[in-house]
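Novice: with the input below, show me the fold.
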Amino acid sequence: MGEASESTGLLSVVGTPIGNLRDASPRVLDTLAAADVVLCEDTRVTGRLMSAFGLHVRLERCDENVMAEKVERVLERLAAGERVAFVSDAGMPGVSDPGQRLVDAALDAGLRVEVVPGPSAVTCALVASGLASEHFFFEGFLPRRPGAQRSRLEELAAVPGTLVVYESPRRAAETLARIAEVMPGRRVALVRELTKLHEEVVRGEAAELAELVAARGELRGECVIVIAAPDAGELEQRRAAAAGPGGTLEEEIAAGLAAGEPKSALAKRLAKSFSLPRAEVYDKVLAAAR
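Specialist: Model prediction:
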C-alpha cells in the first residue's frame, strides 16, 4: 500500500441532501464547484442539485452497473492530478452504495481521498425514531422475495441492537407484516420523507403499522423502518431455540406458549428443531393451547 502524495489529485466523497436542499453545506458546494468532474448515480438527479446552486461542472454516470469499468479510469485521473467528486443520488456515498469499491481502490493505490460529510438517512431515521441508539445495525434493503426476506429477518432478530432497514413505499406494508410475524411485540418506527415538508414518524408494533399502511394505500417517499432491539427475555429465548431443544417436544411447546410465542412461529421453530412435519407439530401446539 502506498502513501497518498500531495501531488496527486483528490477523490472527494460528498454527502448530498436527502430531501431538503438547504442541508447542502458550504463545504459541499465548494467541493462540487472545484471538481474537474462529478461522478454520480444519475446525471439527471445530480444535475438538478447542481442547477439549484448554479454549479456548472461536468457530470459522469458512475452507478453500480458501470462502476467496475470506471474504477481504473478514475484512478488514472486522480494520478494525473484531477479533482474528482463522487456523489450518490442522496445521502452519504458508500453507505448501501457502490462508492465503497471506488474508495477502496483509491486508498489501495495510495491516492488521496477525503470525505465531505452530509446527511444520512440511516442516522436521521434512527434519531427520529426515538428508539434506543446505543447499539444499532444497518441492514439496508431486505431481499424482495418473501421467503428470503423472512429468512433474513429471522437472522436479524437475534441482533442485540436496533435495526435500520430501507424499504420502498410500495412494499412497506408487506415488510411490516413480515416483521410482525418474525418479531412479534417489537416496537417499530416507520420514518418517511426525511428532511422534507411532510416528514413523518409513525410508531407502534409492526402489526399495527402494517394495518395502518395497508389502509392508507401506497405511501409516497422512500421509507426507513427502525426496529427496536430485543429485550433480554427474547434474546434468551432465541439463543435457546438456536441451541436446539433442551427437552421433549411437549416440554418445548409448553415453554414456548408460556413465553407468549405465536403458535405458528412456535410450530415452525420446533418442527425444524425436532425434524418433524410442521403440520404435525402445529396440531400438538393447538392441543396444548386449549
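Novice: all contacts plus neighbour counts: C-alpha atoms, from now on.
Specialist: Fine.
Novice: now the helices for the stretch 151-290 of the chain?
Specialist: 172-182, 206-216, 232-243, 249-258, 263-274, 278-289 (DSSP state H, counting those that start in this stretch).
Novice: and those as TSV, adding mean neighbour count?
Specialist: Compiled in TSV, the helices of the stretch 151-290 of the chain are given as follows (neighbours: other C-alpha atoms under 10 Å):
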stretch	mean neighbour count
helix 172-182	21
helix 206-216	17
helix 232-243	13
helix 249-258	16
helix 263-274	18
helix 278-289	15
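Novice: one more to put side by side:
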Amino acid sequence: MSNRTGQLHVVATPIGNLGDVSARACEILASVDHIAAEDTRHSRQLLQRLGIQGALVSLHEHNEMDRIERILSWLEAGASVALVSDAGTPLISDPGYRLVRAVHAAGYPVLTVPGPSSVIAALSIAGLPTDRFFYEGFLPARAGPRRRRLEALAGCAHTLVFLEAGRRVVATLEAMKAVFGGAREAAICRELTKRFETTRTDSLSALLEWVQADSDQVRGEFVLVVGPSSQAPLSTTAALPASDELVHMLRQEGLGAKSTARVVARLTGESINSVYRRAAGQGSETHG
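Specialist: Prediction:
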C-alpha cells in the first residue's frame, strides 16, 4: 500500500488552438500516473504535440461504469489520475460525471485544472445577456423530440446555450425559428479558437438565411446562443429604477421615511435599516 494519497485531476484541454493549454495542465498531464481519456487516439496526438508521455486508458459513455472500479483501485494504491475529454472542460456534455461522483463517494480528492470551455467562450463573445444563462447542450437529433424540447424552453427568461454539429445546424435553426419566432435574437459561434472562427449575432431568421446562403457556414462545430424570451416575465428588480432613485421618488411624493424604507426594502431585497438611513436624509417624515 502506497503512502501517497490518490487524487483525480479533472483537466481542461484546448478546444482548438493549442496555445490555450495552460502550464498547469501540462504539468499535471506530465506528472500523473494515468490519464483517462474520452478518445485515446485523439488525446495521444495532443500529448505528443505537448511533448508528454502519458499512460492512457479510455473512458467514454459506453465504458465509464466499467472503468470506475479500475480507477478507484489506482487511487487506493496512491496513484494520481487525470481525466480529459476530446476538447475543453470534461463533463460538459462529455462523460465523467459518474467517475467524479464515485471518487468523491470513495473519499479521494477531486481537483480541478480549469481552462478552455466552448460554452463560456461563446457566451463571452455573443453579445447577448450573460447574467443568467441556461445550458442545454445538444438537442435531440430527431425532429419531433427536438421541437418538443425547444417548446419547453421557449419562455425561458435566461439566455440559452446549445451545442450543435454542422450537419444539423440548418435543421436546428429552422426548428428554433419555428418555435421561438424569427425575430428572436441569437448568435452563431462556429469553430471557436480555430482558423475559421466565426461569430455572428442577428435574428434567427437572418442567421438561418445566412447559413443557407453560404455552405462554408455549415462546417465545423457550433455553439448556438439564443437570447432571453421577450415574453418571459421580468424579475421585479429588473423593471425597477435603482433603489436610491426609488427612495427619492417616494419621498418626493410625500411618503415618510419609515414607509419608504418598507416599500423599497420589499421591492429590492435591501435591509429596511439601510434604506431608512437614506430615506431619513431626504426630508422630514410626514407619514408613518
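Novice: and of the helices of the stretch 151-290 of structure 1, who's closest to residue 57 of structure 1?
Specialist: Ranking the helices of the stretch 151-290 of structure 1 by proximity to residue 57 of structure 1 (C-alpha to C-alpha) places helix 172-182 first, at 37.0 Å.
Novice: relative to the whole chain's centre, how far out is that closest one?
Specialist: For helix 172-182 of structure 1, the separation from the chain centroid amounts to 15 Å (computed by C-alpha atoms, centre = their mean, to the nearest Å).
Novice: where in structure 2 does it fall?
Specialist: Using TM-score structural alignment, helix 172-182 of structure 1 lines up with residues 169-179 of structure 2.
Novice: average gap between the matching stretch and structure 1?
Specialist: Aligned to structure 1 and superposed, stretch 169-179 of structure 2 gives a mean residue distance of 0.7 Å (mean C-alpha distance after the TM-score superposition for structure 1).
Novice: other residues contacting that stretch?
Specialist: Residues from elsewhere that reach stretch 169-179 of structure 2 (C-alpha atoms under 8 Å, 6 or more residues apart in numbering): 146-147, 150-151, 154, 184, 204-205, 207-208, 211-212, 218, 222.
Novice: among the helices of the stretch 151-290 of structure 1, which is nearest residue 17 of structure 1?
Specialist: Nearest of the helices of the stretch 151-290 of structure 1 (C-alpha to C-alpha): helix 172-182, 22.9 Å.
Novice: what angle separates the closest one from helix 263-274?
Specialist: 60 degrees (axes from the mean of the first three to the mean of the last three C-alpha atoms, to 10 degrees).
Novice: what's near enough to touch residue 75 of structure 2?
Specialist: Neighbours of residue 75 of structure 2 in contact, by C-alpha under 8 Å, 6+ apart: 5, 6, 7, 8, 81, 108.
Novice: so which residues of structure 1 form strands?
Specialist: 10-14, 37-40, 59-61, 83-86, 112-116, 136-141, 162-167, 187-192, 200-205, 223-227 (DSSP state E).
Novice: how close does the second one sit to structure 2?
Specialist: If I follow you right, that is strand 37-40 of structure 1. Mean for strand 37-40 of structure 1 is 0.8 Å (mean C-alpha distance after the TM-score superposition for structure 1).
Novice: one step back: got the strands of structure 1 as a markdown table, with distance to residue 75 of structure 1 and mean neighbour count columns?
Specialist: Listed next are the strands of structure 1 as a markdown table, based on distance: least, C-alpha to C-alpha, whole Å; neighbours: other C-alpha atoms under 10 Å:
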| stretch | distance to residue 75 of structure 1 | mean neighbour count |
| --- | --- | --- |
| strand 10-14 | 9 | 25 |
| strand 37-40 | 13 | 22 |
| strand 59-61 | 15 | 18 |
| strand 83-86 | 10 | 24 |
| strand 112-116 | 10 | 17 |
| strand 136-141 | 28 | 17 |
| strand 162-167 | 31 | 22 |
| strand 187-192 | 37 | 24 |
| strand 200-205 | 41 | 17 |
| strand 223-227 | 34 | 27 |
